[in-house]
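Q: here is the input, now give the coordinates:
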Amino acid sequence: MSKAVSALGGVSHSGFVDVAEAGLRGMITLRGDLASAKMKKAVKAATGTAVPAARRIELNGDKGAAWMSPDELLILVPYEEAVATVEALEKALAGEHHLVADVSDARSVFTVKGAKASEALMKLCPVDFETLAEGEIRRTRAAQVAAAFWKSGADEFTLVSFRSVAGYVMGLLEVSARKGGEVFPA
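A: Take a look at the predicted model:
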């Protein structure tokens, strides 16, 4: 059996902010009636969080649930727990219309850290960063590719993209974070 590896092997870059591939992360697409009692119970059991409101992410340590659309969540768990979490969700939602898919190996995760982290992303994503609250997730694009991100700390963002474009996304982040490229120089 082969060993799972992230798309870019944890590559990182330091500029006016630090950008890095965050490594393997368990990610599960969960679709169904987000208001159903069974769904709420299954999400709570899998993540320790409630089903998030629209455009929100609920985190509980290294687990969480992110709202992706009116009938879709992205479940976050440690990579090694993804398969068991899929099985548990399937069992918990038996008899109810739903879809559960392990997308861990189809996605890449990046972090952007530093006091001006939003400035690196402003150049890539059409989002009003002044109104972006902690715990809010945005599905958008980073230059020409689909991405989702959230403010994961006071000076940190977590960004998710397709694994197939991980090199492109890291290149974008690296160029966007280069020293001297700040949007609002001091």
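
Q: rest of the way, CA atoms for contacts and neighbours
A: Will do.

Q: what lies in contact with the longest strand seen in the chain?
A: Criterion DSSP state E: the longest strand present in the chain is strand 145-153. Defining contact as C-alpha atoms under 8 Å, 6 or more residues apart in numbering, one finds that strand 145-153 is touched by 57, 132-141, 157-162, 165.

Q: after that strand comes which helix or strand?
A: Per DSSP states H and E, the first helix or strand lying C-terminal to strand 145-153 is strand 156-162.

Q: quick one: buried residues of that next one?
A: Using 16 or more other C-alpha atoms under 10 Å as the test for burial, strand 156-162 gives Glu156, Phe157, Thr158, Leu159, Val160, Ser161, Phe162.

Q: now the end-to-end length of stretch 47-63.
A: Distance across stretch 47-63, first residue to last, is 5 Å (C-alpha to C-alpha, to the nearest Å).

Q: and this one, so I can compare the two:
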Amino acid sequence: MSNAVSALNGEVHKGFAEVAEAGLQGMITLRGDLSSAKLKKAVKDATGCDVPATRRIVMAGDKAVGWMSPDELLLLVPYAEAAATVASVEAALAGEHALVADVSDARVTIRIRGEKAAEVLMKLCPVDFPSLAEGELRRTRAAQVAAALWRSGPEEFTLVSFRSVAGYVMGLLEHSARSGSEIFTA
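A: Prediction:
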């Protein structure tokens, strides 16, 4: 068995904001009836988090659950725990109409940090960043590729995209964060 390698090998770029690959992240897609008591219990047992409200992400330590659509959640767990988490959620949902899939190796996680982190993303994503609250999750586009993002701290955003376009997304973010390309607002 081979050793897992992150999509961008820890690539980091510093401009007027820092853009850095976050490394390996366990990611599980869970599709089903989000109002089901059985599903809610399975999510809570696996992550310590409640099923989030629409367009929200909730966190408990190194685990999180993001609302992706009316019947889809993204469970974030440490990479080494992804397979075991899939197995436990599948077992907990036995008999329930649901899909549980480990998508860890199909995604990349990138963090954008700094006082002007939102400016990096403003150039690429059709999102109203000044009104994006901490813990609010958006499915959107970064230029021409699908992405999900959230404000993960006061001066930090986390972006998730497909591994197959990781280099493209990192290139976009790096270019957008280059010093001298800030957005000047009054």
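
Q: okay if I get the buried residues of strand 156-162 of structure 1 as TSV plus distance to Ala177 of structure 1?
A: Putting the buried residues of strand 156-162 of structure 1 into TSV (distance: C-alpha to C-alpha, whole Å) gives the following:
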residue	distance to Ala177 of structure 1
Glu156	13
Phe157	13
Thr158	15
Leu159	14
Val160	17
Ser161	18
Phe162	21
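
Q: got the angle for the host helix or strand of Val65 of structure 2 vs strand 145-153?
A: If you go by DSSP H and E, Val65 of structure 2 is part of strand 63-69. Put simply, strand 63-69 of structure 2 runs at 130 degrees to strand 145-153, going by axes from the mean of the first three to the mean of the last three C-alpha atoms, to 10 degrees.

Q: which positions within strand 63-69 of structure 2 qualify as buried?
A: Quick answer for strand 63-69 of structure 2 (16+ other C-alpha under 10 Å): Lys63, Ala64, Val65, Gly66, Trp67, Met68.

Q: again, but for stretch 91-109 of structure 2
A: Neighbour-count burial for stretch 91-109 of structure 2 flags Ala92, Leu93, Ala98, Val100, Ala101, Asp102, Val103, Ser104, Asp105, Arg107, Val108, Thr109 (criterion: 16+ other C-alpha under 10 Å).

Q: got it, and stretch 26-44 of structure 2?
A: Buried residues in stretch 26-44 of structure 2 (16+ other C-alpha under 10 Å): 26-34, 39-43.

Q: residues touching the residue nearest to the spatial centre of structure 2, list them.
A: The C-alpha lying nearest the average C-alpha coordinate of structure 2 belongs to Val160 (C-alpha atoms, centre = their mean; 4.1 Å). If you count contacts by C-alpha under 8 Å, 6+ apart, Val160 of structure 2 has them with Arg107, Val108, Thr109, Ile110, Ala147, Ala148, Leu149.

Q: onto which residues of structure 1 does the helix or strand encompassing the second one map?
A: This means Val108 of structure 2. Val108 of structure 2 is part of strand 107-113, with elements assigned from DSSP H and E. Mapped onto structure 1 using TM-score structural alignment, strand 107-113 of structure 2 spans residues 107-113.

Q: what's the mean distance for the matching stretch versus structure 2?
A: Compared with structure 2 after the fit, stretch 107-113 of structure 1 shows a mean deviation of 0.2 Å (mean C-alpha distance after the TM-score superposition for structure 1).

Q: next step: the buried residues of stretch 91-109 of structure 2 restricted to helices.
A: Of these, the ones assigned to helices by DSSP state H are Ala92.

Q: dump the buried residues of stretch 91-109 of structure 2 to a markdown table, plus distance to Glu182 of structure 2.
A: Formatted as a markdown table, the buried residues of stretch 91-109 of structure 2 follow (distance: C-alpha to C-alpha, whole Å):
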| residue | distance to Glu182 of structure 2 |
| --- | --- |
| Ala92 | 48 |
| Leu93 | 48 |
| Ala98 | 44 |
| Val100 | 41 |
| Ala101 | 39 |
| Asp102 | 37 |
| Val103 | 34 |
| Ser104 | 33 |
| Asp105 | 33 |
| Arg107 | 28 |
| Val108 | 25 |
| Thr109 | 23 |
